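Colleague: Generate a structure from the sequence data that follows.
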Amino acid sequence: MTTTTPRLTGYAHGGGCACKIPPGELEDVVRGLTPSPSTAREGELVVGLEDGDDAAAVRIRDGLAIIATTDFFTPVVDDPYDWGRIAAANALSDVYAMGGRPVIALNLLCWPRDVLPYDLAAEVLRGGLAVADEAGCHVAGGHSVDDPEPKYGMAVTGTADPDALIRNDAARPGTPLTLTKPLGLGVLNNRHKATGESFAEAIAVMTTLNAAASRAALAAGIRAGTDVTGFGLLGHAHKMARASGVTAVIDSAAVPFLDGAREAAAAGNVPGGSRRNLDWVRPHARIDVDETTALLLADAQTSGGLLLAGEIPGHPVIGEIVAPEDGVTLRVR
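Modeller: Here you go, the predicted structure:
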């Protein structure tokens, strides 16, 4: 008798970062959530909720800030070990995106205990541990709940120089825009969910840490950037341009895409989250490309690359930061 391994993506309403709450709705939820000042608190909050940065940062003393973040999501691939690796790389990315070094992580696991076997959960955790080990980041426990829908991720704490943070509000006109990973992860993951077809290049991209790109950005003196995840390239570029009071110009011909991404998008394998991303940025953008290209530029990425206001070796320049243009945060050509 043969035993069929369950397809994890079949237990998820969405895949990876495409299952995030849409950016416009999320901003409505968190609007006004400003902590009240208190002299009893230790440290200085350097980066909080204001501009939607990738993580929070608290200055502990001169030369040392603590970075805190969390990220978890539904299965993006069927292989549990790969899902764990992808989710861990994605959670660690928030620390790298701000120029930090991850130090310790806690697992976050939601599991349908009466539906899926625990040996699959163990494989998910093993994948997360493997990537954390690669990053030199401790994994020490975490939290689990019984949940009808499987979810996995990590809460990560890291360190950084508070005077060298990479953040959303520091982009300046005349600066090139660099992207460190190709796009198309959302549409390929959605195709995988629909058909079971595997995309080795996409898995390799999602499990690649942003550590080297982060170190290169710091070495180049870059102070503005973000990682490209659930809100897509256009959504994250819009947030950075809005926070910085500038306009981001994207040259679509210079943007790298994964093999098969355009074909998957043209065939209709576009996550709902990617469509919502494009709808969100349209009122703030001048988009002069075809609809398929626009959707790929807004595609919800899982464990995507860094978008940096600056240039680093080995990665393509995909546009530039210019002075603000009549309230338009994005110009796509």
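
Colleague: From now on I want contacts and neighbour counts done on CA atoms only, so please keep to that.
Modeller: OK.

Colleague: and Val187, what helix or strand is that in?
Modeller: Per DSSP states H and E, Val187 falls inside helix 185-195.

Colleague: got the residue ranges for the helices in the chain?
Modeller: Remark: helices assigned in the chain by DSSP state H are 23-30, 80-97, 118-135, 185-195, 200-206, 211-219, 232-244, 261-266, 272-281, 291-297.

Colleague: Go ahead and name everything in contact with the first one.
Modeller: Spelled out, it's helix 23-30. Phe231, Asn277, Trp280 (C-alpha atoms under 8 Å, 6 or more residues apart in numbering).

Colleague: Equivalent analysis for the shortest one, please.
Modeller: Counting by C-alpha under 8 Å, 6+ apart, helix 261-266 makes contact with Leu183, Gly184, Leu185, Val187, Leu188, Arg191, Val270, Thr292, Thr293, Leu295, Leu296, all of which sit outside it.

Colleague: One more sequence to fold, the one below, so I can look at both together:
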Amino acid sequence: MNTPVEIPAIKLTAFSHGGGCGCKIAPAVLAEILRNSQGTLIPEQLLVGIETSDDAAVYQLNDTQALIATTDFFMPIVDDPFDFGRIAATNAISDIYAMGGKPIMALALVAMPVNKLPTEIIGKIIQGGEAACREAGIPIAGGHTIDSVEPIYGLVVMGLVHPDRVKKNTGAKPGDQLILGKPLGVGVYSAALKKGQLDAQGYAQFVALTTQLNKPGIALAELAGVHALTDVTGFGLGGHALELARAGKATVVIDWTRVPLLPNVEAMIGAGTVTGASGRNWLSYGHEIRLSPTLGQVQQDLLTDPQTSGGLLVACAPEAVDEVLAIFAAGGFASAAVIGEVQAGAAQLLVR
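Modeller: Purely as a prediction, here's the structure:
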């Protein structure tokens, strides 16, 4: 018999209109918001800015150091406050690893309905974030707090990387193999949790996956054969694979049979458990995807499923595949797998 998840007295998810990276503004809406943006001064030291929707900004400090800066925050994706804090912090730190860097410091972003949430609940959220930062080996050196209608938690994170080892989402080359570090299905699990349909085992898998730091990014930055790197988050595998395709001006091909999935996610979607963000993602970029007729709505929903604290997505030379997979395995990423390749052609995504 499946053991149900213990429901806390105060359900954090009841305070939020959307959880985790499913809170992200849809890609098409975001593009429209930024359409008339004039941008700002771009100094030559700014190695990575907003041009290709990369994971973080990178500013060169000297010949051997570049500063990586990022921020990420969202509303509760789980009801346990400590787990929420851990997941949100892990997700924010991931952007440093996705650029090939080592995190050095974080600042906390805390917005809470202080007249509705007990202070001990808010304290546990912050403690969860601290636990994730301790695992990453960094301090939370400050932050900012406000009173808010919905609970929001996240981090500003800074890291360091050698300027020659910055891994962008640009650079994918025809012939490159595509490797995904974590299985898909986090959005589906979060929707099931909110409906009370995720058992204790599924919840444990969910938390273990979303609190696993993407530390392999540091070692991957050392490999010349790694040409492009990003992480899969709120725009789903489809959206972030398209970013690689657009930035590299190439066609990304995904072999769906090789994509790792969380247990039972296809059955969950078949039973009607899917996030609203999945549909919004497809409406935003589905016109750039060619989905094989052998694949259906379930696979489309998983392709666009928003991943909170998802896996690294790597484009590497064929001769680097074994080393990349070995780095993932050494870091405890047992599901890491080659899921496709990069081909010459128009910037698009083919899923077969």
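
Colleague: Overlay the chains and give the TM-score.
Modeller: Scored against TM-score structural alignment, normalised by the length of the first structure, the superposed chains reach a TM-score of 0.94; 325 aligned residues with a C-alpha RMSD of 1.6 Å.

Colleague: winner for burial among the helices of the first structure?
Modeller: Using mean count of other C-alpha atoms under 10 Å, the stretch among these with the largest mean neighbour count is helix 80-97, at a mean of 29.

Colleague: That one vs the second structure, average distance?
Modeller: When the second structure is overlaid, helix 80-97 of the first structure sits 0.4 Å from its aligned residues on average, using mean C-alpha distance after the TM-score superposition for the first structure.

Colleague: tell me the angle that helix makes with helix 211-219.
Modeller: Orientation check (axes from the mean of the first three to the mean of the last three C-alpha atoms, to 10 degrees): helix 80-97 of the first structure against helix 211-219 gives 0 degrees.

Colleague: Packing partners of helix 80-97 of the first structure?
Modeller: If you count contacts as 3 or more C-alpha pairs under 8 Å, 6 or more residues apart in numbering; DSSP states H and E, helix 80-97 of the first structure packs onto strand 64-73, strand 101-111, helix 118-135, strand 151-160, helix 200-206, helix 211-219, strand 225-227.

Colleague: hang on, the earlier thing: wait, which of the contacts of helix 261-266 of the first structure is closest to Ile21 of the first structure?
Modeller: Val270 (16.4 Å; C-alpha to C-alpha).

Colleague: And that closest one, what's its match in the second structure?
Modeller: By TM-score structural alignment, Val270 of the first structure lines up with Val274 in the second structure.

Colleague: Now do the contacts for that match.
Modeller: Contact partners of Val274 of the second structure, counting by C-alpha under 8 Å, 6+ apart, are Gly187, Val188, Ala191, Ala192, Met268, Asp301, Asp305.

Colleague: do you know which of the helices of the first structure lies nearest Ala253 of the first structure?
Modeller: Among the helices of the first structure, helix 291-297 sits nearest to Ala253 of the first structure (C-alpha to C-alpha), with 9.7 Å.

Colleague: Tell me the counterpart of Asn214 of the second structure in the first structure.
Modeller: So Asn214 of the second structure corresponds to Asn210, using TM-score structural alignment.

Colleague: scratch that, Gly311 of the second structure
Modeller: Correspondence of Gly311 of the second structure to the first structure, assessed by TM-score structural alignment: Gly305.

Colleague: Hmm, Thr159 of the first structure is touching Arg61, no?
Modeller: No: proximity of Thr159 of the first structure to Arg61 does not meet the contact threshold set by C-alpha atoms under 8 Å, at 11.6 Å.
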